[in-house]
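J.: I would like to see how this sequence folds:
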Amino acid sequence: MSSIKQLKKNINNDIGAIIEDIYLWELSNPDANLSKSEKLIEEAIQVFDDLVKKINSVVTKGNLKKQFKAIQEERNKSIKTLLKKSANL
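T.: Down below sits the predicted model:
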């Protein structure tokens, strides 16, 4: 991890790309039930908020690498979960 700022940008870009894909799916499927996709967008926004909150609440005392590694692992896991859910729309 190069910096906290870069980590936040990466999270923003990844979540933003997923939300954009969901919006494109909604536009290409206007007759579909959009409640699932709207819930998925809300979930993606919640994941973003949770990750940024965790980054901002990192304790400066202690092992910083360990704390950020845990956040990075959670990010990867959350992104994979959101991608699987968006593929199932």
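
J.: For the rest of this, base every contact and every neighbour count on C-alpha atoms.
T.: Fine.

J.: How about the contacts made by residue 41?
T.: Applying CA atoms under 8 Å, 6 or more residues apart in numbering to residue 41 gives the contacts 19, 22.

J.: if we go to 6 Å?
T.: Going by CA atoms under 6 Å, 6 or more residues apart in numbering, residue 41 touches residue 19.

J.: ok, for the most centrally placed residue in the chain, nearest residue in space, not its chain neighbours?
T.: With distances taken as CA atoms, centre = their mean, the residue of the chain nearest its centroid is residue 15 (4.1 Å). Sequence neighbours aside, residue 44 is the residue nearest to residue 15 in space, at 6.3 Å (criterion: CA to CA, 6 or more residues apart in numbering).

J.: neighbours around residue 11, how many?
T.: Counted with other CA atoms under 10 Å, residues neighbouring residue 11 total 20.

J.: want to put them side by side, so please do this one too:
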Amino acid sequence: MANKRDLKKDINYVLGDIIEEVYIWEENNPEKDRKAGEVIIDEAITSFDTFMARVSDRTVENSSKHFKTIREDLEATAKSLAEKVNSL
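T.: Coordinates of the predicted model:
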């Protein structure tokens, strides 16, 4: 079960860091429109909820393969969100 706990922590840290970066960008650029940042934050929160639901799914037969897929999806989502933050 440590694998599940670690995965939940990774999801929390990665998506939390992205949200924090948006807030930092908003603080450093008060004159710019914040709507783009809000969209990224909303997407990160939605992704967080989706990932947590997937991790908590107890109907999975092969948990190691399931968790590996979630980690890969988390990496892709984080990369996509980071690119959006960098383009602000």
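
J.: Tell me how they score on TM after superposing.
T.: The TM-score (TM-score structural alignment, normalised by the length of structure 2) is 0.93; 87 aligned residues with a CA RMSD of 1.1 Å.

J.: can you pull out the strands in structure 1?
T.: With DSSP state E as the definition, structure 1 shows no strands.

J.: where along it do the helices fall?
T.: When assigned using DSSP state H, the helices of structure 1 occupy the ranges 4-28, 35-56, 64-87.

J.: Now the shortest one: buried residues?
T.: Judged by neighbour count (16 or more other CA atoms under 10 Å), helix 35-56 of structure 1 contains these buried residues: 37, 40-41, 44-45, 47-48, 51-52, 55.

J.: How much space separates residue 68 of structure 1 from residue 36 of structure 1?
T.: According to CA to CA, to the nearest Å, residue 68 of structure 1 and residue 36 of structure 1 sit 32 Å apart.

J.: now swap in residue 51 of structure 1 and tell me
T.: Taken as CA to CA, the span from residue 51 of structure 1 to residue 36 of structure 1 is 22 Å.

J.: average offset between stretch 11-18 of structure 1 and structure 2?
T.: Compared with structure 2 after the fit, stretch 11-18 of structure 1 shows a mean deviation of 0.6 Å (mean CA distance after the TM-score superposition for structure 1).

J.: neighbours around residue 18 of structure 2, how many?
T.: A count of nearby residues for residue 18 of structure 2, using other CA under 10 Å, gives 20.

J.: now residue 13 of structure 1
T.: Residue 13 of structure 1 has 12 neighbours, counted by other CA under 10 Å.

J.: Give me the distance between it and residue 20 of structure 1.
T.: 10 Å.
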